[in-house]
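In: Quick one, what's the 3D model for this:
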Amino acid sequence: MKRYIIPCQKGRPLRSSRSYVNGRIAWEYDISNSIFIPATFASYYYQYGMNHGPFNMKLGFYPEAGYIVHGGGNDDVGTYIITGIYSPRTLRMSLKKHYQTGTGNPQENLGHKVKIQVEWNHYNQQFEGKYYVRTRLHKDENIFIIRYEGTAY
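Out: So this is what the prediction gives:
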């Protein structure tokens, strides 16, 4: 009997960014122009048995550059730059949050990257999904929410 070893995926998404963003049936109606607008959003996440947030996160959406997302913000870990991709067809985003070393909480901010995969929830009017983090100290994944708070720029 052969045994197959599956590597530990904790803290790592099962699908690549492109596969996640494009791997869903398209929405029947195009509502992307009202969702993917440059603005300040509120982000929330769940870690260590508690909710964290809201934290301001500025996001810009660039369809002319291949549906790129770019922005940044601050949270209880530190200051970060955020980059990624999105799909107006599936209403999904795959983001990478890169913390700037020396900002925020020195115990938590290792200058690391956090992967985020979210999709639009029409009923809750927010993006919902997961964050994934793998550092030398720990591996984790849990709930991540991005909500439009009405501040366009």
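In: can we go C-alpha only for contacts and neighbour counts from here?
Out: OK.
In: From residue 82, how far out is the residue nearest in space to the middle of the chain?
Out: The chain has residue 116 as the residue nearest its centroid, 2.9 Å off, counting by C-alpha atoms, centre = their mean. Distance, residue 116 to residue 82, using C-alpha to C-alpha, to the nearest Å: 10 Å.
In: surely the residue nearest to the centre of the chain meets residue 98?
Out: No: Residue 116 is not in contact with residue 98 according to C-alpha atoms under 8 Å; the separation is 11.1 Å.
In: how about the helices of the chain, start to end?
Out: Assigned by DSSP state H, the helices in the chain fall at 17-22, 32-35.
In: Now the longest one: buried residues?
Out: For helix 17-22, burial by neighbour count (16 or more other C-alpha atoms under 10 Å) applies to 17, 20-22.
In: to compare against the first, here's another:
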Amino acid sequence: RSHRGASTCTDDKCRRQNMIKDYISMGGIFFIIAVAFYLKWSNGRPAQSIVTYVNSSAALVDEQHLNQFESGIWSSRYYQYNKWHGPYLISLSFNSEAFTVGGSGLDDIGAYTIEGLYSGKTNRIGLTKTYQKGTGDPTQNLGHDATIQLSWNTSQSLFEGKWFVNTSKYSGNDKFELKLERTFTDME
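Out: A predicted model of the protein is given here:
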């Protein structure tokens, strides 16, 4: 007796059918494994690069009523582990000729530098936050990068969006907010 059923498979047609069933089963298992690996790999990664996100034609705005890209002291907060962290202060400088932004700050993970791009045509910012290993919380600060993608919320007068982290020890993403506290010219 065969383990496949009540009768033994003796002819070529039966063997071919069993072989096809085996290949389909192996293909299904391979597909499930491939999907699992893809989901693990893509978790903590944004769907678009910073350049693509910032310049997306789908986000073009009709007109800009004010300059929300002001150099100064900004407050940020992020959502992780079912709670908001922050606000934390960040010093940001916007270069209106190159449409780049850079700065630094400190949060509950550690000290970091920040650099990125922005567009007045889309009212979006794309940032890379690079943590300085050895600062802050040694269990959280891996000296890693966090990608941040934000768009302007007119009614709240702040940038909102998501942060993304993908390291060998952690991967995830969630909400992020950035709000201007005071410009450098206001501080003079």
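In: before we move on, the earlier item: relative to residue 132 of structure 1, tell me which of the helices of structure 1 wins on proximity.
Out: helix 17-22 (12.2 Å; C-alpha to C-alpha).
In: which outside residues touch the closest one?
Out: For helix 17-22 of structure 1, contacts defined as C-alpha atoms under 8 Å, 6 or more residues apart in numbering pick out 85-87, 89-95, 117.
In: What's residue 151 of structure 2 aligned with over in structure 1?
Out: The equivalent of residue 151 of structure 2 in structure 1 is residue 119 (alignment by TM-score structural alignment).
In: Leaving out sequence neighbours, find the closest residue to its match.
Out: residue 92 (4.2 Å; C-alpha to C-alpha, 6 or more residues apart in numbering).
In: you'd agree the one you found is up against residue 121?
Out: No: in this structure, residue 92 of structure 1 is not within contact of residue 121 by C-alpha under 8 Å, at 9.8 Å.
In: These two: which is more packed in?
Out: Taking other C-alpha atoms under 10 Å, residue 92 of structure 1 and residue 121 do not tie; residue 92 has more neighbours (24 against 13).
In: Tell me who's in contact with that one.
Out: 20-22, 86, 117-120.
In: Now check structure 2 for the residue matching it.
Out: In structure 2, the residue equivalent to residue 92 of structure 1 is residue 124, according to TM-score structural alignment.
In: how near is its match to residue 112 of structure 2?
Out: Counting by C-alpha to C-alpha - residue 124 of structure 2 and residue 112 of structure 2 are separated by 21 Å.
In: Make a markdown table out of the helices of structure 1 and add distance to residue 8 of structure 1.
Out: Output for these, formatted as a markdown table (distance: least, C-alpha to C-alpha, whole Å):
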| stretch | distance to residue 8 of structure 1 |
| --- | --- |
| helix 17-22 | 19 |
| helix 32-35 | 35 |
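In: what's the closest of those helices to residue 130 of structure 1?
Out: helix 17-22 (11.9 Å).
In: I figured residue 167 of structure 2 hits residue 144, correct?
Out: Yes: checked against C-alpha under 8 Å, the pair residue 167 of structure 2 and residue 144 is within contact range at 7.2 Å.
In: ok, now which ones touch the match of residue 151 of structure 2?
Out: Counted by C-alpha under 8 Å, 6+ apart, residue 119 of structure 1 has contacts 90-93, 127-129.
In: top of those residues by neighbour count?
Out: residue 93 (27 neighbours).
In: count of neighbours near the nearest residue to it once chain neighbours are set aside?
Out: Spatial nearest neighbour of residue 93 of structure 1, chain neighbours left out: residue 86 (4.2 Å); criterion: C-alpha to C-alpha, 6+ apart. Using other C-alpha under 10 Å, the number of residues around residue 86 of structure 1 comes to 27.
In: likewise residue 184 of structure 2?
Out: 14.
In: repeat for residue 72 of structure 2
Out: 19.
In: Of the helices of structure 1, which is nearest residue 50 of structure 1?
Out: Among the helices of structure 1, helix 17-22 comes nearest to residue 50 of structure 1, with 26.7 Å by C-alpha to C-alpha.
In: what stretch of structure 2 does that closest one fall on?
Out: Helix 17-22 of structure 1 corresponds to residues 50-55 in structure 2, going by TM-score structural alignment.
In: And residue 15 of structure 2, what's its match in structure 1?
Out: For residue 15 of structure 2, no residue is aligned by TM-score structural alignment.
In: distance of residue 15 of structure 2 from residue 56 of structure 2?
Out: To residue 56 of structure 2, residue 15 of structure 2 is 55 Å away according to C-alpha to C-alpha.
In: Much appreciated, bye for now.
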